[in-house]
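below are the sequence and a predicted model; questions follow.
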Amino acid sequence: MGKKSFTVEEIKRKIEHYCAYQDRCHKEVEAKLKEYSVIPEARELILLSLMNDNFLNEERFSKSFARGKFRIKKWGKQRIVRELKFKDISAYNIKTALKEIDEVEYINSFNELAEKRLKQITETDIYKKRKKLADYLLYRGWESSLVYAKINELITKK
């Protein structure tokens, strides 16, 4: 049995629903359109229509992405920037998205995360403990200057 074919109008409705459910970036929408095997001309028309009707808004997407990944997943700015670049978001929109993160909230969140993670590490060797904490925080995208300052504050060499 072959793939079900849709009219351009049906695909447009499906993509509108896809975008209304959650903010999407152009790359995600284009991937979805490829799944439907939409011809390039129709793809352009659908994308233009989505942008005109405000279903697709890269700035709104990047702002909500940054807020969500910071508040829910406790990602640092570097990880957020890396992921946004991977989604082909412009440098301007990345900069705008990072403004959504309050500096005080950012530092408080970082401190809470570091202290919580330190309690979970059962390693007794002080150097391995420092490395485990650093690896965890760096992977989550926190700035190395913050990470190493916090480790020196929390785990002192005896």
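It's in. Numbers count the residues shown, from 1 in each chain.

for the rest of this, base every contact and every neighbour count on C-alpha atoms.
Fine.

how distant is the longest helix along the chain from the center of its chain?
Taking DSSP state H as the criterion, the chain has its longest helix at helix 103-120. On the basis of C-alpha atoms, centre = their mean, to the nearest Å, helix 103-120 is displaced by 19 Å from the centre of the chain it belongs to.

residues touching that helix, excluding its own?
Counting by C-alpha atoms under 8 Å, 6 or more residues apart in numbering, helix 103-120 makes contact with K74, G76, L133, L137, W142, K150, L154, all of which sit outside it.

just the element for the closest residue to E16 other than its chain neighbours, please.
In this structure, E16 finds its nearest non-sequential neighbour in F55, 6.3 Å apart by C-alpha to C-alpha, 6 or more residues apart in numbering. Taking DSSP states H and E as the definition, F55 sits outside all helices and strands.

also T122?
Assignment of secondary structure by DSSP H and E places T122 within no helix or strand.

and it, how far is that from K129?
Between T122 and K129 the distance is 8 Å, computed by C-alpha to C-alpha, to the nearest Å.

the two: who's more crowded?
Taking other C-alpha atoms under 10 Å, T122 and K129 do not tie; K129 has more neighbours (17 against 8).

wait, what's in contact with the residue nearest to E16?
E16, C19, A20, D23.

of those residues, buried ones?
The neighbour-count test (16 or more other C-alpha atoms under 10 Å) applied to the contacts of F55 identifies E16, C19, D23 as buried.

return the closest of the residues you listed with respect to K4.
Minimum separation from K4 among the buried ones among the contacts of F55 (C-alpha to C-alpha) is found for E16, which lies at 18.9 Å.

wait, the closest one touches L50, no?
Yes: counting by C-alpha atoms under 8 Å, E16 does reach L50; the two are 6.9 Å apart.

ok, structure two:
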Amino acid sequence: MYQKQESYTIEEATKKLEHYCAYQERCHQEVRQKLKSMNMIPEASDIIIVHLLEHNFLNEERFAKTYTRGKFRIKKWGKRRIALELKRKDISKFNVNQALTEIDDDEYIDVFNDLAEKKAISLKETDKYKKKKKLIDYLLYRGWESQLVYEKANQLIK
């Protein structure tokens, strides 16, 4: 049968999105997507986004920094993957670069070395070339810089 689409007043939608943004950092793209899924017209969406920005519920720089720290610390992603994912979310180049400065260089190398060593140990491949390729593919997929990856792979798998 025909299902009636739920509609919201600007005030209701604003409250809903305040909660949405307060629960977890969001980027503009996620908020626009949410407004679209709530069937808000573009004019109403713009009013709500301006409200969220003015009241600091929505802050692209803060989102980028939080996202970067989370993906690095929890998922152990490299800077290339983080930058790519932020770019996919339409985060400005300036904010992407600012966010990447959140990662301490020494910690970055430590995390990379731990990850590479653990993965090298866990690979059950007997052919050293295949094993090296698997390690390299794994680290590149996670967004680590290629010169780091190849150097480490050659050091770990001889």
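Nice, thanks for sending it over. Computed from a prediction, not measured in an experiment: that's the story for all the values here.

and the counterpart of I136 of structure 2 in structure 1, how far from E59 of structure 1?
Using TM-score structural alignment, the partner of I136 of structure 2 in structure 1 is A134. To E59 of structure 1, A134 of structure 1 is 32 Å away according to C-alpha to C-alpha.

who has more neighbours, these two?
Neighbours were tallied for A134 of structure 1 and for E59 using other C-alpha under 10 Å; the higher tally belongs to A134 (20 against 17).

can you tell me the element the more buried one falls in?
Element membership of A134 of structure 1, judged by DSSP H and E, is helix 126-139.

returning to that earlier point: mind listing which of the contacts of helix 103-120 of structure 1 are in helices?
The helices, defined by DSSP H, take in L133, L137, K150, L154 from the contacts of helix 103-120 of structure 1.

what residue of structure 2 matches up with the third one?
If you follow K150 of structure 1 across to structure 2 using TM-score structural alignment, you land on K152.

can you classify E30 of structure 2 by secondary structure?
Reducing the assignment at E30 of structure 2 to three states with DSSP: H, G, I helix; E, B strand; the rest coil gives helix.

what's the neighbour count on it?
E30 of structure 2: 14 surrounding residues under other C-alpha under 10 Å.

W142 of structure 1 now?
Other residues near W142 of structure 1 number 21, with proximity taken as other C-alpha under 10 Å.

who's in contact with it?
If you count contacts by C-alpha under 8 Å, 6+ apart, then W142 of structure 1 has W75, G76, K77, Q78, R79, F110 around it.

report the secondary structure element holding the fourth one.
Same thing as Q78 of structure 1. When elements are defined using DSSP H and E, Q78 of structure 1 is found to belong to helix 77-86.

tell me the helix or strand right after that helix.
Following helix 77-86 of structure 1 in sequence order, the next helix or strand is helix 91-98 (DSSP H and E).

so what angle separates the directions of that following helix and helix 77-86?
Note on geometry: by axes from the mean of the first three to the mean of the last three C-alpha atoms, to 10 degrees, helix 91-98 of structure 1 and helix 77-86 are set 140 degrees apart in direction.

if we look at helix 91-98 of structure 1, which residues are touching it?
Judged by C-alpha under 8 Å, 6+ apart, the contacts made with helix 91-98 of structure 1 from elsewhere in the structure are E58, E59, S62, K63, S64, F65, A66, R67, K77, V81, L84, K85.

can you select the buried ones from those in PyMOL?
For anyone working in PyMOL, the buried entries among the contacts of helix 91-98 of structure 1, judged by 16+ other C-alpha under 10 Å, can be selected with:
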select buried, resi 58+59+62+63+64+65+66+67+77+81+84
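
state the pair within the contacts of helix 91-98 of structure 1 that is farthest apart.
Pairwise distances across those peak at 18.2 Å for E58 and K77 (criterion: C-alpha to C-alpha).

mark which of the contacts of helix 103-120 of structure 1 are buried, thanks.
K74, G76, L133, L137, W142, K150.

format those residues as CSV; extra columns: distance to E44 of structure 1.
Rendered in CSV, the data for those read as follows (distance: C-alpha to C-alpha, whole Å):
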residue, distance to E44 of structure 1
K74, 36
G76, 35
L133, 47
L137, 41
W142, 38
K150, 49
